[in-house]
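Chemist: my questions concern the predicted model and sequence given below.
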Amino acid sequence: MPVTDDALAGRLVERMQAVEHALTGHVRSRAPFVTSAASHLMEAGGKRFRPLLVLLAAEAGSHPDSDDVITAACVVELTHLASLYHDDVMDEAALRRGAESANARWDNHVAILTGDFLFSKSSELTAELGANAVRIQAQTFTRLVEGQIQETVKPSPDDDPLEHYLDVVAGKTGSLIATSARYGARFGGATPEVEEALTAYGDIVGTAFQLSDDILDIASDSVESGKTPGTDLREGVPTLPVIMAQASTRREDARLLQLLDSDLSDDGLHTEALTLLRAHPAMGEARAYVVARAQEAKSLLTVLPDGPVREALENFADIVATRST
């Protein structure tokens, strides 16, 4: 996240260092193997968008340096990390953040239980933030799991496939990023009006973040993304570019539509589908949709005064959109 104000950038760097230090302690177990497994994805890196958004949203309040803000930042990152372990099992992914996924390095049992361990650590920390935080975290987790379950269920013939998928994404990804913004505003001492606006902003940005991931999953190779390209495509999971391509009525798309409606576990067919999809106008349509969502999120920031915090949040939304272009 580019922050043009040196003072704000310095505070965020200092507090992110405190978050990283705290996370290292939170994933530690009395059993060395559990510590190793739980540290695996965290040490592989990652963008840390969620804890960074907590810290930035806290800057909209009267006491952004509260210890509760650091705790809340750890809560959302541990929850996110836990979900990645489970995601990789569901997707049978071999790579995550440019490294072996936990299920590839060990097995599915270790990956699932490690995710459970991280969820439990996140819950322990949430309890330190009070009953309201526990309620928010529980509601967030409900939305996250509902989104995951909905993803496995095809929309009915009467449902709009795009609306169904956007609902999935709002639960899977938007919910936790919305909570990141809410926690930052709340524990940083922001007004209720600002807290609600930043929560709505986080929901939209979070959805756009996942949609840009959909595009990158098609457009990027494993070196760029750190993940196996076309994983969702191979697994038959519809994503934004795929759904938009499937709405095509162009005669020249017949082969692509046939592939998208077939088993793509075969490497040759998978590569062919990826190649055709990368060249399809649906990729541009998907990118334009993400940019529009980012603009929608930025429009909610009028509750904040002009200044470095609002500018950084606007930059955050822009990055989400442009990472897919």
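Modeler: Great, that's in hand.

Chemist: only C-alpha atoms from now on, for both contacts and neighbour counts.
Modeler: Noted.

Chemist: which helix of this protein spans the most residues?
Modeler: helix 192-219 (DSSP state H).

Chemist: buried residues of that helix, list them for me.
Modeler: Neighbour counts over helix 192-219 (16 or more other CA atoms under 10 Å) mark 194-219 as buried.

Chemist: do the same with stretch 60-78
Modeler: 60-61, 63-65, 68-78.

Chemist: put this next to the first one:
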Amino acid sequence: MKDFLVEWESSLSEKITKINTSLKAAIYTDQKELYQMTSYIVDAGGKRFRPLLTILAYEIAYPGPYESILDLASSCELIHTASLVHDDIIDNAPTRRGKKTLNSLYGIDNAIVVGDYLFAKAYELGSRYGYEVSKIMSDCASQLAEGQILEYMNLGKLDLTEEAYLEIISKKTAYFFSVCTLAATTAAKSPPELKKNLSEFAYNLGIAFQITDDILDIVGEEAKLGKSVFADIKHNAITLPTIHALKNSGPLYDRLVEIIKFPTGDANNKDELKRILAKTGSIDYAFNRAKFYVEESVKALNKSGSSENINLLMDLAMIVIERIGNMA
């Protein structure tokens, strides 16, 4: 799968380069310390899935040059980056993408300001495409906030249902994925049916993406992921693998609850959790649910016609599900 991802990124290298250039222009400020901090987090990398989703959806909907949508693509990436900055503050995370987080390097106060600045720049970029697109982008931020609070209110809740979990990740991740395509197709003035199909594709892909992310937080290797693992358990976040395990752990239930409530984060603690999740079939269950949502995303995409960009989005769906094997 690693070669598949590299090949996919290589085919989009020109777009990625232009996205990165657009991002640096968007965050520029004469205030050198602020620019240094924002540049640090923007230059830290990332897959650029969201701006690429935006550009590819726009090109599917509109035959003109994609450069006209770069500001909107950058807006999507800056909202994502700002949300990561705030997530790292909340989680007190030491690393992100293999580098120190802003909060660990520059302090929490500065990191909060940088996150706010990135949000402000994102909305300014989105507003260039008119009221309807601007409303879509602001609704996205509202959903992110609702999802974050919903997650916080359910920390350590051992009876959290799969339905409640899906509501959390739909607000925190899936809705944002769909916004990338919806904003792009709205800017392109595309037909309602195409808007709907691409939005459904992205939404279901977002659900699958978050489920695989939650699996990798348990079974992934920190060096490959570029961020801390076991973070959900450390912060008492209940995710799909643990929801399933709690229902199916039998005599292992008490020990599982102890690990969830009082995680040490050491190797033995992690290995024991993995063994319990393996015995209960919980990793396999979560993986199969992720595959289901990928299949749903592909169904929606198949209604959107055929083109090189449709094929690229199809490849992205496969990359999302196959990253389990590459990162574990």
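Modeler: Sure thing, it's come through. Model, not experiment: these values are computed from the prediction.

Chemist: can you calculate the TM-score here?
Modeler: Remark: TM-score between the superposed chains equals 0.90 [TM-score structural alignment, normalised by the length of the first structure]; 319 aligned residues with a CA RMSD of 2.5 Å.

Chemist: circling back: so which of the buried residues of stretch 60-78 of the first structure comes closest to Leu176 of the first structure?
Modeler: Nearest to Leu176 of the first structure, judged by CA to CA, of these is Val76 at 6.9 Å.

Chemist: before we move on, which element is that closest one in?
Modeler: According to DSSP states H and E, Val76 of the first structure maps onto helix 67-91.

Chemist: so the residue nearest to the spatial centre of the first structure: helix, strand or coil?
Modeler: Taking CA atoms, centre = their mean as the criterion, Thr173 is the residue nearest the geometric centre of the first structure, at 4.7 Å. When classified by DSSP: H, G, I helix; E, B strand; the rest coil, Thr173 of the first structure comes out as helix.

Chemist: the helices in the stretch 101-250 of the first structure, which residues?
Modeler: 102-105, 108-128, 131-151, 161-169, 175-187, 192-219, 222-225, 231-235, 240-246 (DSSP state H, counting those that start in this stretch).

Chemist: let's have those helices in TSV, adding distance to Pro281 of the first structure.
Modeler: Shown next, in TSV, are the helices of the stretch 101-250 of the first structure (distance: least, CA to CA, whole Å):
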stretch	distance to Pro281 of the first structure
helix 102-105	35
helix 108-128	37
helix 131-151	24
helix 161-169	16
helix 175-187	29
helix 192-219	12
helix 222-225	22
helix 231-235	17
helix 240-246	8
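
Chemist: of these, which stretch is the most buried?
Modeler: helix 175-187 (a mean of 29; mean count of other CA atoms under 10 Å).

Chemist: mean deviation, that helix versus the second structure?
Modeler: For helix 175-187 of the first structure, the mean deviation from the second structure after alignment is 1.7 Å (mean CA distance after the TM-score superposition for the first structure).

Chemist: over to stretch 77-89 of the first structure?
Modeler: Looks like 0.4 Å for stretch 77-89 of the first structure (mean CA distance after the TM-score superposition for the first structure).

Chemist: if I look at Lys172 of the second structure, how far off is Pro65 of the second structure?
Modeler: 31 Å (CA to CA, to the nearest Å).

Chemist: ok, now which ones touch Glu296 of the second structure?
Modeler: 201, 204 (CA atoms under 8 Å, 6 or more residues apart in numbering).

Chemist: so it is in which element?
Modeler: With DSSP H and E as the test, Glu296 of the second structure turns up in helix 282-302.

Chemist: what's the spacing between that helix and its chain's center?
Modeler: The chain centroid and the centroid of helix 282-302 of the second structure are separated by 16 Å under CA atoms, centre = their mean, to the nearest Å.

Chemist: report the buried residues of whichever helix or strand comes after it.
Modeler: Counting by DSSP H and E, the next helix or strand C-terminal to helix 282-302 of the second structure is helix 308-327. Using 16+ other CA under 10 Å as the test for burial, helix 308-327 of the second structure gives 309-310, 312-314, 316-324, 327.

Chemist: repeat for stretch 257-267 of the first structure
Modeler: Those would be 257, 259-260, 264, for stretch 257-267 of the first structure by 16+ other CA under 10 Å.

Chemist: please name the nearest non-neighbouring residue to Leu304 of the first structure.
Modeler: Arg310 (6.3 Å; CA to CA, 6 or more residues apart in numbering).

Chemist: that neighbour matches what in the second structure?
Modeler: Residue correspondence to the second structure (TM-score structural alignment): Arg310 of the first structure is matched to Ile310.
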